[in-house]
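**Q** Fold the following for me, if possible:
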Amino acid sequence: MQNGQIEHSLQQLYPKMVQWRRYLHQYPELSFKETATAVWIAEQLVAMGCEVERGVGGNGVVGVIRGMERGPVVALRADIDALPIQDEKSCEYASKVAGVMHACGHDAHTATLLAAAEYYSRHRQTFRGERRLLFQPAEEVTPGGAVGMIQDGALGEAEAIYGVHLWTPLSYGLAASRAGAFMSSADEFTIEIEGKGGHGGLPHQAVDALFIGSAFVQAVQSIVSRNVNPVQPAVVTVGSFHAGTTHNVIAESCQLKGTIRSFDEEERRRIHVRLEALLKHTCEMYGASYQMDLRLGYPPVINEEVEAERFFKVAAKLFGGDQAIISEPVTVAEDFAYYLQHLPGCFMFVGAGNPDTGADYAHHHPRFDIDERAMVHSARLLIAMAEDYAAFGR
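**A** Model prediction:
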């Protein structure tokens, strides 16, 4: 299968990609509620002549395309859910669903994978084996959709898996990834501190939950600076603090919410232990009690070295050697991590940022948009990675 043939076919499919993406952008659905989206995706796959597995891991859809000969089984994945954000763009394809929008590019991921499906359906005689195209629900909300897809057999007999995230911080034309830890884990904590309320003028008769919470927030800053290996990036952020009601009343309770980001499982566990130890010590020191709910999010995205090397080889051929770059580790989480715990593979960024077209807003911003031409690059990369694996294996 020649890169020129792939490029020509995908350029022909580009108007369809735009049409698909803009339709999905207008009719987004939230995580775990992607029922209409799943039906629509299945309809497109059936029209292409794909075998379709519905209801995989909830609202997941798997398209199966077999070549003319037996051979490797490779999986490609896209996420399909949207976010609870009001679309503030002024364009013909802005979301028609109040308070819901595709603010992270999942609509374009879906359109990209549909283009790969149509390409493979048209060129069954040119590849060996099986391609499994995973349209996954619920990437944006833990526990995520990947685990359910895996449990329901979405991977089948796959030997490798690849995924792409269109990424506006990266300029159109570039592609990036890295070997090893690429994207961080993301855990969440909610803490309730219970003190004893009282009169603002009589603090000695109260246990000030607001003060104790403040002391804890200060203590938390020591975790990364003094407990985490300096060569292991990590983040502990308290993002929400609520206590008290008025000027002269000492707060009886305090609620804090935050996030923990890490690239190493050992450091991740160490942060969890240290967080509660600091909380316990601070509350005991001032006579308060506490409850902590620590919710484990996605594990780190760990790209196997062999597969990362495949990315740099393939992307250099597709886009030029200076366009395939080594990404810094990114403290954003992705449940593609679960697939990489089961199969060798690689997660990759394709540049979709372009300030000239308004595609320069951050992911999850109300005016988020992409340079739609990046969908062709994304589809080319996914297909080329699959075919390089099929041709050369590991």
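**Q** Going by C-alpha atoms from here, please, whenever you check contacts or count neighbours.
**A** Noted.
**Q** what does the longest helix anywhere in the chain rub up against?
**A** Among the segments of the chain that qualify as a helix by DSSP state H, the longest is helix 3-26. For helix 3-26, the external contacting residues (Cα atoms under 8 Å, 6 or more residues apart in numbering) are 37, 93-97, 101-102, 107-108, 110-112, 114-115, 119, 318, 372-373, 375-376, 379-380, 384.
**Q** Next: stretch 59-69.
**A** In contact with stretch 59-69 (Cα under 8 Å, 6+ apart) are residues 32-35, 38, 41-42, 45, 50-56, 117, 120-121, 124-137, 145, 149, 154.
**Q** Out of those residues, list just those in strands.
**A** 51-56, 128-136 (DSSP state E).
**Q** Please convert the buried members of the contacts of helix 3-26 into PyMOL selection syntax.
**A** Only the buried entries of those go into this PyMOL selection, using 16 or more other Cα atoms under 10 Å:
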select buried, resi 37+94+95+97+101+102+107+108+110+111+112+114+115+119+318+372+373+375+376+379+380+384
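**Q** Take the contacts of helix 3-26 and keep only those in helices.
**A** 37, 107-108, 110-112, 114-115, 119, 318, 375-376, 379-380, 384.
**Q** Sort out which residues of the longest helix of the chain are buried, please.
**A** 6-7, 9-11, 13-14, 16-18, 20-26.
**Q** And this one, please, so the two structures can be compared:
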Amino acid sequence: MFQTKLIDSELIEWTIAQRRHFHMHPELSGQEYNTAAYVKEKLAEFGIPVNPRFSAPNVVAYFKGTEGKKTIALRADMDALPLHEEGDKPYISTVPGVMHGCGHDGHTATLLGAAKWMSANPQLVKNNIVLIFQSSEEASPSGAKQLVKEGVLDGVDAIYGIHYMSSVPLGQIGFATGYGMASSDDFDITIEGKGGHGGNPHETVDPIYIATHLIQAFQSIISRNLNPLHAGVISFGGLQAGNSYNVIPDKVTMQGTIRALTFEGAELMHEKTAQLTESICASFGAKGHYHFIEGTPPLYNHPEACEVAKGIIEQTFGEGVFAELEPVLGAEDYSFYLKEKLGCFINVGMQSDKSQYPHHHPKFDIDETAIPAGIELMIQLALNA
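**A** The predicted model follows:
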């Protein structure tokens, strides 16, 4: 499906075998210690040293280039999802209730494959390469945020990462230039009113009624405060109130999510949801308590890095492979890296009969015919970015 220039069938088969090993032995976010130990074992076999100063179970290794004028970081995520895998594949998860349902097994194996190639061809690698095997992409606190805080990008000139994507056709590789993915933040709200009998509502401060005003008002942030050219969404996912037919409760709790495609939009929506909670509740004589739960910022693919990546894709795989993709409101903690350094997050298409289920589905699987492109692309980025 994809033409390759640098890798051979032996490396492809080896990488697929690693991917299947990771798939059979998934670990949840923050618990990837066996995965990390396996990665370290392979890196030791390649003679690539691991930097011990970064928090476990993250693994960060350093490959010294022949010239070392530039330092390129390559990232893979390692965590799995709390899903019970369905299907009859020979490499099905051996851990009940845990599966690689988003392709991180493929990302980790692919970066290992690229590392193996570099160790066998050191004379061709001029750039210094930082290999980031990251914990906790799927959960909070974010592994990317922690690594950035610990200085993983110190001295790095640019960072690149890939994602095998079931929504992109097999045979295509692409990304959205600029804002490519949304921020993802959550909030908790507690409305403290005054309960009472349903037949005497005038003696109460009804938090359920107030909650309906908040739900309506939050949508006005999207329609009347957010720049119409900047996509965003606010959704309530939970509301807990009383449990009786004729008793107005004294408290309501609510949960929701905020997503925005720009940094400005994310900040605006955070400020407005907090302000409206306090002011609307106060206008009805209630107290509104707003708790913001920071998630991930918008993912911004830097145009300069995108231009480099597009050129590498076209030169490596030929014309017609690159696809300029539309932004999506999904989120990725890779955005923490791009907030600090020049870089790009690249989708490797794998939509096919084998990969017909979406990410986070219990029957999700990677079409392994896309893996050679992932290995080749990682290597080409290391050499030419």
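**Q** what's the TM between chain one and chain two?
**A** Once the chains are laid over each other, their TM-score by TM-score structural alignment, normalised by the length of the second structure reads 0.94; 383 aligned residues with a Cα RMSD of 1.8 Å.
**Q** May I see the ChimeraX selection of the buried members of the contacts of stretch 59-69 of the first structure?
**A** Selection of buried members from the contacts of stretch 59-69 of the first structure for ChimeraX, criterion 16+ other Cα under 10 Å:
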select :32,33,34,35,38,41,42,45,50,52,54,56,117,120,121,124,127,128,129,130,131,132,133,134,135,136,137,145,149,154
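**Q** how far away is the residue nearest the centre of the first structure from I260 of the first structure?
**A** Nearest to the geometric centre of the first structure sits E334, at 3.1 Å (Cα atoms, centre = their mean). Going from E334 of the first structure to I260 of the first structure by Cα to Cα, to the nearest Å gives 14 Å.
**Q** what's the farthest-apart pair in the ones in strands among the contacts of stretch 59-69 of the first structure?
**A** G55 and R128 (27.1 Å; Cα to Cα).
**Q** Could you tell me where stretch 216-230 of the first structure falls in the second structure?
**A** Counting by TM-score structural alignment, stretch 216-230 of the first structure pairs with residues 214-228 of the second structure.
**Q** chain center to the matching stretch: distance?
**A** Using Cα atoms, centre = their mean, to the nearest Å, the mean C-alpha position of stretch 214-228 of the second structure is found 26 Å from that of the whole chain.
**Q** And stretch 113-121 of the second structure, by the same measure?
**A** So, by Cα atoms, centre = their mean, the centroid of stretch 113-121 of the second structure is 26 Å from its chain's centroid.
**Q** so the closest residue in space to L226 of the second structure that isn't next to it in sequence, which of the three states?
**A** What sits nearest to L226 of the second structure in space, not counting adjacent residues and going by Cα to Cα, 6 or more residues apart in numbering, is G265, at 6.4 Å. The three-state label given to G265 of the second structure by DSSP: H, G, I helix; E, B strand; the rest coil is helix.
**Q** what number of residues lie near G265 of the second structure?
**A** 24 (other Cα atoms under 10 Å).
**Q** do the same with Q291 of the first structure
**A** 14.
**Q** same thing with Y290 of the second structure?
**A** 18.
**Q** Then the one 5 residues further on?
**A** Around G295 of the second structure sit 21 other residues, with neighbours defined as other Cα under 10 Å.
**Q** and what of P96 of the second structure?
**A** Neighbours of P96 of the second structure (other Cα under 10 Å): 11.
**Q** so stretch 368-387 of the first structure corresponds to what in the second structure?
**A** Using TM-score structural alignment, stretch 368-387 of the first structure pairs with 364-383 in the second structure.
**Q** typo on my end, it should be stretch 288-295 of the first structure
**A** Under TM-score structural alignment, stretch 288-295 of the first structure corresponds to residues 286-293 of the second structure.
**Q** same deal with stretch 256-272 of the first structure?
**A** Under TM-score structural alignment, the match for stretch 256-272 of the first structure is residues 254-270.
**Q** got the buried residues for the matching stretch?
**A** Within stretch 254-270 of the second structure, the residues that qualify as buried by neighbour count (16+ other Cα under 10 Å) are 254-263, 265-266, 268-270.
**Q** Repeat that for stretch 224-242 of the first structure.
**A** V224, V228, P233, A234, V235, V236, V238.
**Q** what's the helix or strand for the last one?
**A** Translated: V238 of the first structure. strand 234-243 (DSSP states H and E).
**Q** Alignment lookup: Q19 of the first structure to the second structure.
**A** Counting by TM-score structural alignment, Q19 of the first structure lines up with A17 in the second structure.
**Q** ok, of the buried residues of stretch 254-270 of the second structure, which one's closest to K194 of the second structure?
**A** So of those, ranked by how close each gets to K194 of the second structure (Cα to Cα), first place is M254, at 16.9 Å.
**Q** which stretches of the stretch 201-350 of the first structure form helices?
**A** With DSSP state H, counting those that start in this stretch as the criterion, the stretch 201-350 of the first structure has helices at 209-226, 265-286, 305-319, 336-340.
**Q** what's the closest of these to D388 of the first structure?
**A** Once those are compared by Cα to Cα, helix 305-319 is nearest, at 7.7 Å.
**Q** on average, how far is the closest one from the matching bit in the second structure?
**A** After superposition onto the second structure, helix 305-319 of the first structure sits on average 1.6 Å from its aligned residues (mean Cα distance after the TM-score superposition for the first structure).
**Q** From the contact counts, what lies against that helix?
**A** Judged by 3 or more Cα pairs under 8 Å, 6 or more residues apart in numbering; DSSP states H and E, helix 305-319 of the first structure is in contact with strand 175-177, strand 324-326, strand 345-353, helix 374-392.
**Q** in the second structure, what residues pair with that helix?
**A** Against the second structure, helix 305-319 of the first structure falls on residues 303-317 (TM-score structural alignment).
**Q** got it, and stretch 162-178 of the first structure?
**A** So stretch 162-178 of the first structure is aligned with residues 160-176, judged by TM-score structural alignment.
**Q** For that stretch, list every residue counted as buried.
**A** Judged by neighbour count (16+ other Cα under 10 Å), stretch 160-176 of the second structure contains these buried residues: 160-168, 170-176.
**Q** How about stretch 141-160 of the first structure?
**A** For stretch 141-160 of the first structure, the neighbour count (16+ other Cα under 10 Å) marks 141-142, 144-150, 154-155, 158-160 as buried.
**Q** from those, which is closest to M285 of the first structure?
**A** Nearest to M285 of the first structure among these, with distances taken as Cα to Cα, is T142, at 34.3 Å.
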